[in-house]
Structures are given as structure tokens and as C-alpha cells.
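*Asks:* Take a look and give me a structure for this.
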Amino acid sequence: MEGGDGAGKSTQAQRLAVALQDRGHSVLRTREPGGTPVGESLRALVLEHGNGEIDARTEALIFAASRAAHVRQVIRPALTAGTVVVCDRYIDSSVAYQGAGRGLGTDTVRGLNEWATEGLEPDLTVLLDVDPERGRDRRTAGQAAEDRLESEPDTFHLQIRRAFLETAQADPGRYLVLDAGRPVEELARTILQRVETLLP
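*Replies:* Below you'll find the predicted structure:
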């Protein structure tokens, strides 16, 4: 699941995992950054306020390190065991946020993450497309404090949105791009229908 902050990725990841389990599949739902003890520690370091300045290159390396541990320790073993993995964020997030948003270059960041994951790619990426202003409204509706990346200005989040859409347009066969403003249940049905075409 990919998309800007406030797109509803976590909600749809949860719904998809439950629906697939109900149909008899073994499912692992996980997230990035995180998914492992070291990944969760790195998540807190890079997303929470109060850890001092984190420059763009350091930020990209922290995300890649978390992803490397996640793939090696969690995702690959699950796939080897025949488990369906539903992941909230993956390489495309780094390409969008650090490559485009932070200006490090999408090719550079993609290369770093392909090395970190040993080339592991998703069979399908669901991109929930959200307007930055709508995403902010959703994030702040519960009055929860925004993390370091969420609190960036809407111009930053607009760059993220464009990068996600450009990535999806470059490889349309691997993406399902959906308007995140559609009803939650409708999105869940559409996602499940597409995923089921990939499963035995």
C-alpha cells in the first residue's frame, strides 16, 4: 500500500489482510518503517520530533536500513513460507519522499533501496492517491500530533503525490491507482478483487 500521508493506507491494509484471512490465506500485515525491533527503533528516530536535525541523506539511509532488516528478517521468510504479505509502504515511499521530496534524485534513492532489499519487488502496489490538503485534514481530524514528515508543508506533499503518480504511470501493470476519496468499503472491494486475481 502506497500513497501520501492521510491516504488511508493503514485502513486498507488492515481490511485487505482480514478479507484474505477470511478466504483461507495465510497473511502477514506489516509496515514501514518498522516491522522488526531495529526497524521500529529507526522509525521512532526518523519520524518523532526531538531527535535533532536529520539531513536528507541520513533520512534516506535510515529508511533503507529499516527496509533491509524488514526484508531479510520478516518479508522474505514469510514469502518463502507461502504467506501473502500486505505491507504499508515500501520502496516507492522512499523514492517519493527522499528522492523527489528531499531532492536526492529518484534514481539514486531507488538504487539504494534495490540494493537494501536485494531487488525484492511487490507483485502489486496499490496507490491511494490523495490531495495534500485533504490528507492533512484527515490526519489532523483526530487532533493527533503530526510526525516529522507529516508536518512538512503542502508543497512538499504535492511533490510526493506527483512522484507516486509518475512512478505508477511508468509501470502501470504493477499498480492499482485509486482515488483515496472514494468510500472506504468501495476501495476495499476494488483492492480485494484485484489482489484475488494474483492468488491461486
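*Asks:* From here on, just use CA atoms for contacts and neighbour counts.
*Replies:* Noted.
*Asks:* contacting residues for Met1?
*Replies:* Contact partners of Met1, counting by C-alpha atoms under 8 Å, 6 or more residues apart in numbering, are 9-10, 12-13, 86-90, 125-128.
*Asks:* Spatially central residue for the chain, please.
*Replies:* Nearest to the geometric centre of the chain sits Arg89, at 1.4 Å (C-alpha atoms, centre = their mean).
*Asks:* Show me what counts as buried in the helix or strand where Val85 lies.
*Replies:* Taking DSSP states H and E as the definition, Val85 sits inside strand 84-88. By neighbour count, and taking 16 or more other C-alpha atoms under 10 Å as the criterion, the buried residues in strand 84-88 are Val84, Val85, Val86, Cys87, Asp88.
*Asks:* I'd like the structure of this one too, to check against the first:
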Amino acid sequence: MSGGARFITLEGIDGSGKSTQARLLAEALRGQGHVVHLTREPGGSPGAEEIRKLLLEGDPDRWSAETEILLFTAARRDHLERVIEPALARGEIVICDRFADSTRMYQGLRSAEGREMVDSLHDLMIKREPDLTLLIDLDPQAGLDRALSRKGSEERFESFGTDLQARMRAGFLELAGDFPDRITVIDGARAPEQVAQDILGVVTSRLR
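*Replies:* Now for the predicted structure:
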């Protein structure tokens, strides 16, 4: 494989279909003969999965925004060291369901200094951005309705409601404007097959 987009992340508000699209993309790329490692955040490595449980379960006010930023950064560092960087070194494509952009939005929007803190810790401890980020854009109410219809362990963040979802959507789109070379916006308000086709087209063009 000769392309530069080897570390690919999917981002978006809750219910936007990131996990489904990450799986479909991995399957499509494997069908093309690529070796793909599909992973997620928070989590992706044994240590990071333990931190995931601390973050996604319990009362919405269990942690302050500042404490969450530290926990997410710790989980991401372990994930990067033990999974992402070794897979990239082997020449694999890494597809990750969420990465630092989600922390910039969720925790960065919860306090006045949150975004600056996220970026400072990222520069200090992570020092890596994805090669390509696919931002699946969706109306906040539609996303929240989808998210709340699922059974899973992310109820803590989904319980923050539509106000935070709307602010995150605006924040994600602003981020896409700031980093147009890295972030591609995908319309998520369509059938999953149509969204997957668009995503595969973008990724394939970047792999050439």
C-alpha cells in the first residue's frame, strides 16, 4: 500500500453511525486486500478498556471535565503505544472509532479552559493526529434518538442531552473548517449503505 492515509478515524455526535461505518470500512478495505486493524476509543488496549469502564459508566457528574481529560489522555497514550503505533509499523491500516477530536469536543466544551487543556496534553503526551478523519454529520436530535435506542455502556455521555449534542455538532464542523486537509465531512442522514459508499470513495482516493 502506497497511500498516506493509514491512520483513519471516524468522528461525530452520539448516534451518528461511527461504529457501524468503521466496521463497514474495515470490511471493504479487507476485501480490497489491505490488512486492517479496527479499534476504538476510549479503549482499544487492555489498560485503556479498564479506563473506559471508569469513564462511560455511572452518574454524568461522576468526574469533573478536568479529570475526564486526564483519564482520556491516559487511555489514549496506552492505546497508541500498545496498539496503534505497532499496527502502523507493521504496515497495517488502522481504523479508529473516535480519537482526540472527540475529547476536544466532549470535554473541551464542558469547561472554559477545557479545549486548551486537551490540546496541551495531546501535544505533550500523544503527539500524533490521524492521517484522515471522517466526520459523520447528523442532526443532534436524530443522533440522540438513535443513541438512546441502543443498549450499551455509554449512557453516561448520552444523558447529557440535545444541548451538548448541538454544541458538539457545531464544534465538530468548526474543527473540520480548521483542518480541511485532514477532516472530511460525510452526510450521515442517509441509509448506512450510502454513507459507507461515500466513505469508501474518500478513503480509496487517499490510499492511491
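*Asks:* what about the aligned partner of Lys18 of structure 2 in structure 1, distance to Arg194 of structure 1?
*Replies:* Lys18 of structure 2 maps onto Lys9 in structure 1 when the alignment is built from TM-score structural alignment. Plainly put, Lys9 of structure 1 is 16 Å away from Arg194 of structure 1 if you go by C-alpha to C-alpha, to the nearest Å.
*Asks:* One more: Arg138 of structure 1?
*Replies:* Counting by C-alpha to C-alpha, the gap from Arg138 of structure 1 to Arg194 of structure 1 is 26 Å.
*Asks:* cool, and His70 of structure 1?
*Replies:* Using C-alpha to C-alpha, one obtains 25 Å as the distance from His70 of structure 1 to Arg194 of structure 1.
*Asks:* Of those two, give the one with the bigger neighbour count.
*Replies:* In this view His70 of structure 1 and Arg194 are compared by other C-alpha atoms under 10 Å, and His70 has more residues nearby, 25 against 13.
*Asks:* Quick check: closest non-adjacent residue to Arg174 of structure 1.
*Replies:* Counting by C-alpha to C-alpha, 6 or more residues apart in numbering, Leu124 is the residue found nearest to Arg174 of structure 1 once chain neighbours are left out, at 5.0 Å.
*Asks:* give me the number of residues near the aligned residue in structure 2 for that neighbour?
*Replies:* Residue correspondence, TM-score structural alignment: Leu124 of structure 1 in this structure matches Leu132 in structure 2. Residues within reach of Leu132 of structure 2, counting by other C-alpha under 10 Å, total 22.
*Asks:* Leu132 of structure 2 against Thr9, yeah?
*Replies:* Yes: counting by C-alpha atoms under 8 Å, Thr9 is a contact partner of Leu132 of structure 2 at 6.4 Å.
*Asks:* Who are the contact partners of Val177 of structure 1?
*Replies:* With contact set as C-alpha under 8 Å, 6+ apart, Val177 of structure 1 has these partners: Val126, Leu127, Leu128, Asp129, Ala168.
*Asks:* how about a cut-off of 6 Å?
*Replies:* Under the criterion of C-alpha atoms under 6 Å, 6 or more residues apart in numbering, the contact partners of Val177 of structure 1 comprise Leu127.
*Asks:* and if you look at Cys87 of structure 1?
*Replies:* The neighbours of Cys87 of structure 1, taking C-alpha under 6 Å, 6+ apart as the test, are Arg29, Thr30, Arg31.
*Asks:* between the residues you listed, which is nearest Glu114 of structure 1?
*Replies:* Of all these, the one sitting nearest Glu114 of structure 1 is Arg31; the distance, using C-alpha to C-alpha, is 17.6 Å.
*Asks:* Let me see the ranges of the helices in structure 1.
*Replies:* With DSSP state H, the ranges of helices along structure 1 come out as 9-22, 37-47, 56-70, 76-80, 91-94, 106-116, 132-140, 154-170, 184-196.
*Asks:* would you turn those helices into a markdown table with distance to Ala100 of structure 1?
*Replies:* Converted to a markdown table, these look like this (distance: least, C-alpha to C-alpha, whole Å):
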| stretch | distance to Ala100 of structure 1 |
| --- | --- |
| helix 9-22 | 20 |
| helix 37-47 | 18 |
| helix 56-70 | 11 |
| helix 76-80 | 28 |
| helix 91-94 | 9 |
| helix 106-116 | 6 |
| helix 132-140 | 15 |
| helix 154-170 | 6 |
| helix 184-196 | 27 |
